[in-house]
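Asks: please find the sequence and the predicted model below.
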Amino acid sequence: MRRRKLYVQADQIAKTLAFSFEDRSFVVVTSGMTRISNQKFKKVFNQRPRMLPHDQVETMTGYQIGGVCPFALNDG
């Protein structure tokens, strides 16, 4: 399979991150260059950010790690 250059900058790519919070999970869609600020996250949610454990990502989202889509997620 031949790879093609897309000429896309990292900040032009949408990055989907999956977090667990208490008994719920949620995704955050952000620029490919953006990092989650622990301080800001804790200020909003009153706890440090916890990424969804890798063995739960596909079950919770319906997608494998590295390919989590920001829409058409599993119900719940």
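Replies: Great, that's in hand. Residues are numbered from 1 along each chain as shown.

Asks: from now on I want contacts and neighbour counts done on CA atoms only, so please keep to that.
Replies: OK.

Asks: got the contact list for the residue nearest in space to the middle of the chain?
Replies: Nearest to the geometric centre of the chain sits Leu17, at 1.0 Å (CA atoms, centre = their mean). For Leu17, the contacting residues are 27-29, 51, 68, by CA atoms under 8 Å, 6 or more residues apart in numbering.

Asks: and the strands in the chain, which stretches?
Replies: Listed in chain order, the strands of the chain (DSSP state E) span 14-21, 24-31.

Asks: nearest to Lys43, out of these?
Replies: Lys43 sits nearest to strand 14-21 of all the strands of the chain, at 13.8 Å, using CA to CA.

Asks: put this next to the previous one:
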Amino acid sequence: MTPAILFLEKQKAAFTLHQYDCTAHDDFGAHAATQLQIPLEQVFKTLLTEGEQGAVVALVPSSSKVNLKRLAKAAGVKKLEMMPPTKAERLTGYKIGGISPFAQKKRLTTVVDASAQLHAEILVSGGKRGLSLGVTADLLHSLLNAAIADIT
């Protein structure tokens, strides 16, 4: 049980669990999509960014790249840059390749790419490598108070 799963269960949220053998050392989203035989655009990666106003979490399809200007605008901040991996691990309590948007050490501003609304379910990290959670964009919006915007 990861903190993310415990959080969702406590909230009585509907989600699906997807486990796979993770042998990747980078591009974890593509690896998950291949292992689970799910389209790459349905597997969302959790990216940590930072700026003068603090940290912002971006959830974007593994098939895309985050547009930092669009993300900053959606988060209501001036400028953002990618956070170094070691800092992202310290801030969230999760390891790279397994950073879940749920149950991070501190509640951070979160923005989900609008393409999530095109799918009945998207996969996000479950809190460790080799574990993904199937959730809806609405669930991310309601449980994380996440904004939904075009950020790719």
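Replies: Done, it's in. What you see is a predicted model, and the numbers here were worked out from it, not measured in a lab.

Asks: on that earlier part again, now render the strands of structure 1 as JSON lines, adding distance to Lys43 of structure 1.
Replies: Converted to JSON lines, the strands of structure 1 look like this (distance: least, CA to CA, whole Å):
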{"stretch": "strand 14-21", "distance to Lys43 of structure 1": "14"}
{"stretch": "strand 24-31", "distance to Lys43 of structure 1": "16"}
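
Asks: hey, which of those is tucked in deepest?
Replies: Burial of the strands of structure 1 is given as mean neighbour count (mean count of other CA atoms under 10 Å); strand 14-21 ranks first at a mean of 18.

Asks: and of the strands of structure 1, who's closest to Val57 of structure 1?
Replies: Comparing the strands of structure 1 under CA to CA, the one sitting nearest is strand 14-21, at 7.4 Å.

Asks: now that closest one against strand 24-31, angle please.
Replies: Strand 14-21 of structure 1 and strand 24-31 are oriented at 160 degrees to each other (axes from the mean of the first three to the mean of the last three CA atoms, to 10 degrees).

Asks: what range does strand 14-21 of structure 1 cover in structure 2?
Replies: Counting by TM-score structural alignment, strand 14-21 of structure 1 falls onto residues 44-51 of structure 2.

Asks: the matching stretch vs structure 1, average distance?
Replies: Comparing stretch 44-51 of structure 2 with its match in structure 1 after superposition yields a mean distance of 0.8 Å (mean CA distance after the TM-score superposition for structure 1).

Asks: nice, that's everything, thank you.
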